[in-house]
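# model this:
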Amino acid sequence: MLRTSKRGASIGTPGRTRHRPVAAARRTVATGVVAVAAACALGLGALPATADPGPDRAEAADVTGPDNPTPDPAPDPVPDPVLLGDAAPDGEPLPLERLFDNRGVSDDAHPGAADFDGRGDSFSAQELRAAGWTPGRTIAVDGAALRWPATAPGRPDNVLAAGQAVRLSGRGEALTFLVAGGGPGARTRDGAAGTGLVRYRDGSRSTYRLRAPDWRTGPLPTKLLGLPHRNTPDGRRAGTVRLYAVTVPVERGREVSSVTLPRAGREAGLHVFSLALRGPSNGWTGTWAASTSGYTTVGPWTDRTLRLVVHSSAGGPRARIRLENTFSPAPVRIGHATVALRGKGAATAGRAVPLAFGGRSGTELPAGAQQFSDPVGFRVPPDTDLLVSIHLPGTVRALPVHSYTSQTSYLSADGAGDRTGERGGEAYGTALPSWPLLTGVDVAGGPGSVVALGDSITDGERSTPGANRRWPDLLARRLRDQRDVPRFGVLNQGISGNRVVTDRYPGTGASSVLSGVSAEHRLERDVLAQTGARTVVVFEGVNDIRAGTTGDEVIATLKRIAATAHERGMRVAVATIAPCGGFFDCTDEAESYRVAVNRHIRAGLGLYDAVFDFDAAVRDPDRPDRMLPRFDGGDHLHPNDAGMRAFSEAIDLRELI
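As a prediction, the model looks like this:
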C-alpha cells in the first residue's frame, strides 16, 4: 500500500525494504578519513576553531570563516624564535607552533637546512610558494581553516606526534589535521598512525585514530597537495611528495579544550603541521552541489568569464557559493563573481548580484583549497535555474571540473574581460559542457540537506539535458511538494564513471580520465563536509562489478562508508544496484556480483538506516537482469526520465529523517 501525505503526495512505494534505524551515536574510537583536497570551505555557518596561538604570541586574530573568508596573503612574516619541543608529552596544553620540533621545509639554495624524514630530505619552500602555500596562509579544506606554519625555511614548522597536548578551543563537527608520514622507522606507504585524545571543557574526553600516509609513497588520489620534487642535502630530486588532510570525529555540541596527539614515536614519523575544528553549518542549507571529477586541460583561456548554469533544490533569502581548487598543483585567481536568476540561455532575469570574498571582489585559491563567498542578500527560489558567473583574469591551462552536467553552461571569448555583471548573454558565445571550480551554492535557513552519492545514473546520463530530471532533482520536488517531513535541500554528488572501491582519476596532473576518486575516498569532501548534510543516499556499484570488482569487495566498502558516516552522526540509506543486462560489459559474472551486493543491501545487517530498492523499481520481472523497456534510456545501463522518476518514487521520504 502507498502511504500518502496530508496533501496527497505519495511518500511510500512498493518494493521498498524498511529497516530499524541504526544508532547514529558516534563511536569514541574513530578512524580518520583521508580528505581529498579541494574540498569544501572555511567553515559552514560558524567560525571554525584553530589551534590557539596563545597570549605569548603577538599575532593578529585569525578571523577567516564563511562570513569572512581568507583574504589575499600578506607578505610573509618573520617568525620569533621557537624552541624545539617546548612542552613535554601530556604536559600543559600549548599552541601547536610552540611544540614544533621538526624542520620540514628548506630553501632550494640551502636544502640541508631541514630534515623532514630523518634522512635529510625536505619539502621545497619555492614549490610550496608556487602552489600558493605561503607562510601563515590559511588553507581551507573540508570546512576547516588550516593555517600553514608562519615560519621561515629551515626553521621548525611541524611536530612529530609523541603524545603532546595541543591547546585548541571551540565547538565543531569534526577535527582536521594537516599531516604527512615520514621517518627513519617508516616502512610502508601506509605511513604512521596512532591513537590520540580530545578533551572537552566539561571534563569528558574521546579518542580518535589518526593515520598520516607516507609523504613519498602514500596514495596520490587522496593527497591534499603534491609537489614535483623534494630537497635533499645534494639538491633537488624528482618525485611527487605529498601533504594530506585527515579528518576525525569529535563530540558535537561539546566545547573542546585540548587535543593530545598520538604517541606515534619519532621513528614512525607522524608529522603534524596544523589542525583545526570544522565549524557547524548552523543556519545554512546546501541547495546545489557538484563533485570535482578530475583536473583537466582547458583552452588555454585568457581573461575570460564563465557563466555556469545550476539548479536550486531549496530556497532561501541569502546565498553564498563555494569554489574549490581540488587536485590542482597551482593557485587560481578569481577576478570577480556574481549570482543571478536565469532568464533565457546565458541571459539573466534581473540584476547579476556581485559576490565578495572577505570583503574583496576577487580572491586567489591556493592549490587544493576552497573558499566560500561572503553571504549576500539574494533570494533563491526553490527549483530554479541560477547563473553563477566567474571572471578568470589571467591565463589558465588546466582546472578542476565536474565533467558531465546534463546542462549547457557558457564561456566568453578570449580577452573579453570581466563580463560577470552583464544581463545579456551576447558575450557568452561558447557552450561549456562542464562546471569548473564551482562546487556548491548554499542558502540561509532551511533544515539541512540530503546528499546523493552516485555515478553516471545519479549524474543524469540519458535524462533529458537541461530539464533537471535526474532522480535527485525529482526527489527535491517531492520534498518541496509535501509537509510531512522537512523540505531538505538535495545535493547531487554523482560522477559519471565513478566507482565505490577503486579510483579512476590518477591523483596527479592534468588527465582526460574524469571519473573521480572512489566513493570511499571522496566521502569526506563530497558528503561529510557538505553544508547541512543530514542523510546520505548511496547508489553506486554498477561500474565496479562491470570492471571485475567482486561483490564482496563492494560490500566491504559500503560497510566502511556507512560506519564512517555513522561516526559523524549522519543517517545512511543505501539503494540496490539497478539491472544492466544488455549493456556490452554486463556479463554473467557482473550479474552474479550485482545479485550478491543487492542481497546484502536488502538484508541490511543492522548497518544501514534505510534501504531503497531501485532494482525492484525498474527491473523487468520476466528478465530480472534487465530494465523494463519503458525505463531504459537506450543503452540498457542508464534509465530515461521515467526510470529516474521510478527511482525517486522508490524513496520513502520518512526514511530520510
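
# contacts, neighbours, all on C-alpha from now
Will do.

# what about Pro621, how many residues close to it?
Other residues lying near Pro621 total 11 when counted by other CA atoms under 10 Å.

# try Arg397
12.

# swap in Arg242?
25.

# give me the element it is part of.
Assessed by DSSP states H and E, Arg242 sits inside strand 235-249.

# would you mark the buried spots in that strand?
Neighbour-count burial for strand 235-249, counted by 16 or more other CA atoms under 10 Å, picks out Arg236, Thr240, Val241, Arg242, Leu243, Tyr244, Ala245, Val246, Thr247, Val248, Pro249.

# what's the farthest-apart pair in these?
Between any two of those, the greatest separation by CA to CA is 37.8 Å, found for Arg236 and Pro249.

# how near is the closest residue to Thr430 other than its chain neighbours to Thr297?
Nearest non-adjacent residue to Thr430, counting by CA to CA, 6 or more residues apart in numbering: Leu411, 5.0 Å away. As judged by CA to CA, to the nearest Å, Leu411 and Thr297 stand 15 Å apart.

# the more surrounded of the two?
Just comparing Leu411 and Thr297: by other CA under 10 Å the higher neighbour count belongs to Leu411, 24 against 15.

# and Ala193, what helix or strand is that in?
Short version: Ala193 belongs to strand 192-200, going by DSSP H and E.

# Ala590 and Gly460, how far apart?
Taking CA to CA, one finds Ala590 at 23 Å from Gly460.

# what of Ile139?
Distance from Ile139 to Gly460, by CA to CA: 33 Å.

# between those two, which one's more packed in?
Gly460 (29 against 26).

# another for comparison:
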Amino acid sequence: MRRRSFVAGTTALVAGGALAGGTPAAATTPARTQGAARAAATMRAGTWGAGAYGLDGVTFGGRTGRFIVRTSVGGTSPRVRLSNVAGAEPITVGPVHLGLHAGGGAVTPGTNKAVTFGGATTITIAAGAVVLGDPVDLTLPAQADLAVSVHVATPVANVTGHSIAAQRSYLSIDGDHAADESATAYVTPISQWYLIDEVTVETGAAGGTVVCLGDSITDGVGSVSGTNQRWPDFLARRLLANTATAAVGVVNAGISGNRVLWDGASPSSQARLDRDVLSHPGVYAVVLVEGINDIASGKAATAGDLLAAYRQLGERLGMLGIGLLCGTITPWLGSASWTEQKEAIREEVNAAVRAGGGVDFDLAVRDPANPQRLRAEYDSGGGVHLTPAGYQAMADAVDLALLDPARTLIQSMIGVGP
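Alright, predicted model coming up:
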C-alpha cells in the first residue's frame, strides 16, 4: 500500500483534498484552529515580526533607536514585543513609543504613543526572555510604516536584534528621544533592528498569523532596501487583496545564513521554532523554504537529512494544530559552493516536496533553459538571491486557498511525499 504524503493529504487545507482526493476528514486539532471557532472570533495576529538573535559586535545604549517596520494586516490595540533572547544578563529598556512613520526619522504628529509595561514606562528583560508591551490606543492601517522608538540608558553589548533589515532605521544623539515626533535628534541611519521582534494587533475579524520560516531568501537579500519587496511582503499583499484571507497577518521569520540542521550565527530553524514561530499569537500556518545553506555547507550530507528535519517540523507544528506548507529550494548555480553532488541533493529534496504537494518555488523562478540556474531577470547577482521580481514570482506561486484560516486544519498541511 502506498504511504501517504507526510502527515498531509488528510487536511482540508490541501486544496480541498487535492493530494488524497475527495472530502477531507473531520478535524481533530485544538479548538482554536477550527474554522467555526475562527469565524466567530476576533483575532490577535502578528502584523510584523523578525527572527531575533545576538548581533556580534553591536552595542546599543545611552541613546534611542527609532526602528521602522511595515505592517502586514491592519488592526487596533497594537502590542510591541521586546527581546533579550541572546542576552547573557538582564537589561532595562524604556521609555518606548510607537507611532506612524512620517518619513526619515520623523513620526506623524499625534500618533507617537507611549508603550507601557504593566503601566510602567521601563521594564527589565531577563536574559533569554521577551516582554510584551501593554496594548496601545492606536489604529494601525494595513501596509503602513511604523516607528518603534526604544531608549536604553545603559549600553548593551551584542544586543539582540536582526542584522539584515532591508529597511533604514535611525539612532539618536545621546539621551531619551523616544517621545520626539521630529527627526531632529535621529542623526545616524542604520540597517538593523535592535530589541524589537514583534508587533501584534486585534484584527476585528476572524483571521490569524502566517509565519514564513527560512533563510536569506525569506529575509529578502537582493531586494531593494525600504521598499518591502521580500517575498513574504508580496504574500502579505496578496492575502490582503483576497477576501478569504484579508484579516491574516504575515510574520517574516527569515534569517540570513540560517540552516535547518545546524546552528550558525543564529540557531537552526528547528532550535528556534518555539521562539520565532510558536510564540506569535494566532499562528495557524507556516510556510517553509530553507535548506540551501545546509546543502552548501555540507551539513546536509544527504537529502534524507533535510527531509527528516522537515518531517519533524511538521510533526511539532501539527501537534498544535498548525499547518506546515513546505516549499522547494530555489536554484543556486553561480554560488562558489555549488557542486554537482550538492545540486543532486537539492533536486532530490525538491522531488520529495513536489510529491507531497508543496509550493514549487523552484519552478516559479528557475531558468527554463537551465533549471539549475535562476532566470536572469530574477538573479540579483551571484546566482542565489533574487530580485524583487523574483520574490514576487515566489509569492505568486503560493495557492492562497491553502492559507484560508476558515478551513479546518488537521495536524499539518503539505509536507514531504513518499
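
# work out the TM-score between the chains.
The TM-score (TM-score structural alignment, normalised by the length of structure 2) is 0.85; 372 aligned residues with a CA RMSD of 1.8 Å.

# and the aligned residue in structure 2 for Val298 of structure 1, how far is that from Ala369 of structure 2?
In structure 2, the residue matched to Val298 of structure 1 (TM-score structural alignment) is Val58. Going from Val58 of structure 2 to Ala369 of structure 2 by CA to CA gives 44 Å.

# higher neighbour count, the two?
Taking other CA under 10 Å, Val58 of structure 2 and Ala369 do not tie; Val58 has more neighbours (14 against 8).

# any idea what Ala129 of structure 2 aligns with in structure 1?
That one, Ala129 of structure 2, aligns with Ala369 by TM-score structural alignment.

# what do you get for Gly390 of structure 2?
Using TM-score structural alignment, the partner of Gly390 of structure 2 in structure 1 is Gly643.

# tell me the one of the buried residues of strand 235-249 of structure 1 nearest Arg20 of structure 1?
Pro249 (24.2 Å).

# thought that closest one was touching Arg568?
Yes - the pair Pro249 of structure 1 and Arg568 qualifies as a contact (CA atoms under 8 Å) at a distance of 6.1 Å.

# show me where structure 2 has its helices.
Assignment of helices within structure 2 using DSSP state H yields the ranges 35-40, 216-219, 231-241, 273, 292-297, 303-318, 340-355, 361-365, 388-396.

# on that earlier part again, how about the residue nearest to Thr430 of structure 1, what's its partner in structure 2?
Using TM-score structural alignment, Leu411 of structure 1 pairs with Leu171 in structure 2.

# ok, its match touching Gly65?
Yes - Leu171 of structure 2 is within contact range of Gly65, at 4.5 Å (criterion: CA under 8 Å).

# my guess is Gly54 of structure 2 meets Ala86, correct?
Yes - taking contacts as CA under 8 Å, Gly54 of structure 2 lies within contact range of Ala86: 4.9 Å.

# overlap in contacts of these two?
Common neighbours of Gly54 of structure 2 and Ala86 (criterion: CA atoms under 8 Å, 6 or more residues apart in numbering): Val159, Thr160.

# those strands in the stretch 251-400 of structure 1, which residues are they?
256-260, 270-278, 284-289, 294-311, 319-324, 332-334, 336-341, 353-355, 363-365, 370-372, 385-402 (DSSP state E, counting those that start in this stretch).

# could you name the helices and strands sitting against the fourth one?
Pointing back at strand 294-311 of structure 1 there. Packing partners of strand 294-311 of structure 1 (3 or more CA pairs under 8 Å, 6 or more residues apart in numbering; DSSP states H and E): strand 385-402, strand 409-411.

# ok, now the second one?
Taking 3+ CA pairs under 8 Å, 6+ apart as the contact definition, the neighbouring helices and strands of strand 270-278 of structure 1 are strand 144-147, strand 159-160, strand 174-181, strand 205-212.

# need the counterpart of Leu399 of structure 1 in structure 2.
Mapped onto structure 2 by TM-score structural alignment, Leu399 of structure 1 lines up with Val159.

# quick one, what contacts its match?
By CA under 8 Å, 6+ apart, the neighbours of Val159 of structure 2 are Gly54, Leu55, Asp56, Val58, Thr59, Phe60, Asn84, Ala86, Gly87, Tyr194, Leu195.

# and whatever residue of structure 2 lines up with Gly440 of structure 1, how far is that from Pro267 of structure 2?
In structure 2, the residue matched to Gly440 of structure 1 (TM-score structural alignment) is Glu198. Glu198 of structure 2 is 18 Å from Pro267 of structure 2, where distance means CA to CA.

# ok, the two, which is more surrounded?
More crowded of Glu198 of structure 2 and Pro267, by other CA under 10 Å: Glu198, with 24 against 18.

# does that one touch Leu82 like I think?
Yes - contact criterion CA under 8 Å: Glu198 of structure 2 and Leu82 qualify, at 7.4 Å.

# centre-most residue in structure 2?
Asn252 (1.6 Å; CA atoms, centre = their mean).

# can you tell me the closest non-neighbouring residue to it?
Closest residue to Asn252 of structure 2 apart from its sequence neighbours, by CA to CA, 6+ apart: Cys212 at 5.1 Å.

# count the neighbours of whatever residue of structure 1 lines up with that neighbour for me.
Using TM-score structural alignment, the partner of Cys212 of structure 2 in structure 1 is Ala452. The local packing of Ala452 of structure 1 (other CA under 10 Å) involves 25 other residues.

# if I look at Ala452 of structure 1, how far off is Leu523 of structure 1?
When Ala452 of structure 1 is compared with Leu523 of structure 1 (using CA to CA), they lie 11 Å apart.

# what do you get for Val310 of structure 1?
Where Leu523 of structure 1 is concerned, Val310 of structure 1 sits at a distance of 22 Å (CA to CA).

# can you tell me what Leu479 of structure 1 aligns to in structure 2?
For Leu479 of structure 1, the residue aligned by TM-score structural alignment is Leu239.

# its match reaches Thr245, doesn't it?
Yes - contact criterion CA under 8 Å: Leu239 of structure 2 and Thr245 qualify, at 5.2 Å.

# list the contacts for the nearest residue to Gly118 of structure 2 once chain neighbours are set aside?
Distance criterion CA to CA, 6+ apart; nearest residue to Gly118 of structure 2, sequence neighbours excluded, is Asp134 at 6.4 Å. Taking CA under 8 Å, 6+ apart, we find Asp134 of structure 2 in contact with Arg79, Val80, Val115, Thr116, Phe117, Gly118, Gly119.

# quick one: buried ones out of the residues you listed?
Applying 16+ other CA under 10 Å to the contacts of Asp134 of structure 2 flags Arg79, Val80, Val115, Thr116, Phe117 as buried.
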